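Visitor: Need a 3D model of the following:
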Amino acid sequence: MARPSLREHLIDAASERFHEYGFNGSGIKDITDAAGAPKGSFYNHFDSKESMAVEVMSRYGETRELGMLADKSVAPMERIRRHFVFLSEDLEQYGYTRGCMFGNFGAELSTQSPTIRDEVGRRLGSWESLLASVLEEARAAGELASGVDAVVLARFLVSAWEGAAMQAKVVRGSAPLDDFFAVFDSMTA
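Guide: Below you'll find the predicted structure:
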């Protein structure tokens, strides 16, 4: 089994640092120290901290289990609910201290970095598109109680989730997520 490369160690360290301290609170030296690497090695693998953040978001996106939204063996509204339950369990695992990386970066960097803003927007947009598709399936199956356009509803769900994840981070508890699920469940026919 091959050992992880220094680049992988840097990405892992950056992911942890960005989640715990944010982008602006994580210097390159902090990241290289956490990875056990010399500071100069950073630039052998990344052009900038922004380019590293884009890679961290890519890796984070792979852990969000978006594929479960496509599992047609599960009813559409149940698929969506299971997806959000998975995300809530991830937040709980860290004591509600981390939030969502996309939401965190969007809130922290949207006015500072067009690169990060565009990447966050692209990722949230992809998530919204997947949700909209499943919501259309739910409507066709008679499972969706809301008459709101699926695209609008998908954007609302992503926005509501990101807000609930941020608020859970503030209160260090599940109450905002519980509220999200209460509203979500009211949409099921």
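
Visitor: From now on I want contacts and neighbour counts done on CA atoms only, so please keep to that.
Guide: Fine.

Visitor: F102: which element?
Guide: Using DSSP states H and E, the element containing F102 is helix 101-109.

Visitor: Give me the helices and strands touching that helix, please.
Guide: helix 49-62, helix 114-140, helix 150-171 (3 or more Cα pairs under 8 Å, 6 or more residues apart in numbering; DSSP states H and E).

Visitor: Dump those into JSON lines; add mean neighbour count and distance to F102 as well.
Guide: What follows is the helices and strands packed on helix 101-109, written out as JSON lines (neighbours: other Cα atoms under 10 Å; distance: least, Cα to Cα, whole Å):
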{"stretch": "helix 49-62", "mean neighbour count": "16", "distance to F102": "7"}
{"stretch": "helix 114-140", "mean neighbour count": "18", "distance to F102": "6"}
{"stretch": "helix 150-171", "mean neighbour count": "19", "distance to F102": "8"}
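
Visitor: With L69 as the reference, name the closest of those.
Guide: helix 114-140 (7.0 Å; Cα to Cα).

Visitor: how about TSV for the helices and strands packed on helix 101-109, with distance to R17 added?
Guide: Putting the helices and strands packed on helix 101-109 into TSV (distance: least, Cα to Cα, whole Å) gives the following:
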stretch	distance to R17
helix 49-62	11
helix 114-140	17
helix 150-171	16
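
Visitor: Can you tell me how far A150 is from V120?
Guide: Going from A150 to V120 by Cα to Cα, to the nearest Å gives 21 Å.

Visitor: same thing with V54?
Guide: Counting by Cα to Cα, the gap from V54 to V120 is 9 Å.

Visitor: surely L109 meets E119?
Guide: No. With contact defined as Cα atoms under 8 Å, L109 does not reach E119; the gap is 10.9 Å.

Visitor: Now for S5, how many residues are close by?
Guide: 9 (other Cα atoms under 10 Å).

Visitor: ok, now how distant is it from S129?
Guide: 34 Å.

Visitor: go on, D178?
Guide: D178 is 24 Å from S129, by Cα to Cα.

Visitor: List the contacts of stretch 19-34.
Guide: 10, 13-14, 17-18, 38-39, 41-42, 49, 53, 97-99, 101, 104-105, 108 (Cα atoms under 8 Å, 6 or more residues apart in numbering).

Visitor: One more, so I can put them side by side:
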Amino acid sequence: MPTKKKPTAASRPERRTELLAVAAQVFAAQGYDATTVRGIADEAGMLAGSLYHHFDSKESMADEILSTFLTGLRATCGAVLDAGLGPRDTLEALVTASFRHIGRNRAAAAIYRTEGAHLAGRPGFPRLAGVRPVLEEALSRTLERGAADGSFRRDLDTRLACRLLRDAIWGTASWHEPGAGPGQDHGELARGYLTLLLDGLTPRV
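Guide: Just a heads-up that it's a prediction; the model follows:
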């Protein structure tokens, strides 16, 4: 009976994860087209040839980074929608969970926000092709449900509100740094945004 081979250094899952994290930072900083396998390898402190022991191309690296990020976002939004909360609580939970997921994966979120659409149409990105706008769909469903049952204004332009919410959430990928303010984490960032969104800027009389 043949013995099972032990994982080699080149095949260890944790090393693969580390390299994907490095690649995500390089893609986010330089842009996909300007990034080379050699550049990723240099950043990882290895030879370009050694990187090919883990990945066959920079396309496969970017595809895995983005598809893993989107799978996590889909699960995050799905868990909120399945919780059976009212529209306002669902909206608050979606915003908070999305801020946190993007905060934990800032590089991947930045790549998807700026380049996801055109990369999805290129060869070499099979897992991105046909990906639905998961966050936008979740927000849209929640806003429409809230406008219908009176949780939100019945004259709410749900399409406009959805686009504004979506862009505000994705925008955190480009400007928020962990620890940017005293005690400010992604949950606090979400709470501050939700206060402005739901309670407005003007004081109550």
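
Visitor: Would you pull the TM-score for this pair?
Guide: The TM-score (TM-score structural alignment, normalised by the length of structure 1) is 0.66; 174 aligned residues with a Cα RMSD of 4.1 Å.

Visitor: Contact partners for the nearest residue to L91 of structure 2 once chain neighbours are set aside?
Guide: Spatial nearest neighbour of L91 of structure 2, excluding adjacent residues (Cα to Cα, 6 or more residues apart in numbering): T142 at 6.4 Å. Going by Cα under 8 Å, 6+ apart, T142 of structure 2 touches 87, 90-91.

Visitor: Please narrow those to those residing in helices.
Guide: Per DSSP state H, helices hold the following members of the contacts of T142 of structure 2: 87, 90-91.

Visitor: May I see these organised as JSON lines, with distance to H186 of structure 2 added?
Guide: Output for these, formatted as JSON lines (distance: Cα to Cα, whole Å):
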{"residue": "P87", "distance to H186 of structure 2": "22"}
{"residue": "T90", "distance to H186 of structure 2": "17"}
{"residue": "L91", "distance to H186 of structure 2": "16"}
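
Visitor: Quick one, which of these are buried?
Guide: Listed as buried from those are 87, 90-91; burial here means 16 or more other Cα atoms under 10 Å.

Visitor: quick one: which of those residues is nearest R38 of structure 2?
Guide: Closest to R38 of structure 2, out of all of these and judged by Cα to Cα, is L91, at 43.0 Å.

Visitor: Just give me the match in structure 1 for that closest one.
Guide: With TM-score structural alignment as the criterion, L91 of structure 2 lines up with I80 in structure 1.

Visitor: what residues are up against its match?
Guide: I80 of structure 1 neighbours (Cα under 8 Å, 6+ apart): 69, 131, 134.

Visitor: so which of these persist in structure 2?
Guide: Contacts conserved in structure 2 for the contacts of I80 of structure 1, using both residues aligned by TM-score structural alignment, their matches' Cα atoms under 8 Å: 131, 134.

Visitor: Compute the number of surrounding residues for G25 of structure 1.
Guide: Count around G25 of structure 1 with other Cα under 10 Å applied: 12.

Visitor: Helix, strand, or coil at it?
Guide: Counting by DSSP: H, G, I helix; E, B strand; the rest coil, the backbone at G25 of structure 1 sits in coil.

Visitor: The corresponding residue of structure 2 for S126 of structure 1 and R106 of structure 2: what is the separation?
Guide: In structure 2, S126 of structure 1 lines up with V134, judged by TM-score structural alignment. Relative to R106 of structure 2, V134 of structure 2 is positioned 17 Å away (criterion: Cα to Cα).

Visitor: repeat for Y52 of structure 2
Guide: Distance from Y52 of structure 2 to R106 of structure 2, by Cα to Cα: 25 Å.

Visitor: And the two? Which one has more around it.
Guide: Neighbours per residue (other Cα under 10 Å) separate Y52 of structure 2 from R106, with R106 holding more: 24 against 14.

Visitor: I'd like to know how many residues surround the counterpart of A180 of structure 2 in structure 1.
Guide: A180 of structure 2 maps onto R172 in structure 1, with residues paired by TM-score structural alignment. Residues lying near R172 of structure 1 (other Cα under 10 Å) number 18.

Visitor: Over to the one 10 residues further on?
Guide: A count of neighbours around A182 of structure 1, defined by other Cα under 10 Å, yields 11.

Visitor: what residue of structure 2 takes the place of it?
Guide: Match for A182 of structure 1 (TM-score structural alignment): T195.

Visitor: so what's its match up against?
Guide: No contacts exist for T195 of structure 2 under Cα under 8 Å, 6+ apart.

Visitor: ok, F180 of structure 1 - how many residues close by?
Guide: Counted with other Cα under 10 Å, F180 of structure 1 comes out at 18.

Visitor: any idea how far it lies from A165 of structure 1?
Guide: Distance from F180 of structure 1 to A165 of structure 1, by Cα to Cα: 10 Å.

Visitor: now do F84 of structure 1
Guide: Counting by Cα to Cα, the gap from F84 of structure 1 to A165 of structure 1 is 11 Å.

Visitor: Please identify the helix or strand for L196 of structure 2.
Guide: helix 186-199.

Visitor: If you count neighbours, what's buried in that helix?
Guide: Buried-residue list, helix 186-199 of structure 2, by 16+ other Cα under 10 Å: 186-187, 189-190, 193-194.

Visitor: From those, pick the one nearest V37 of structure 2.
Guide: H186 (32.2 Å).
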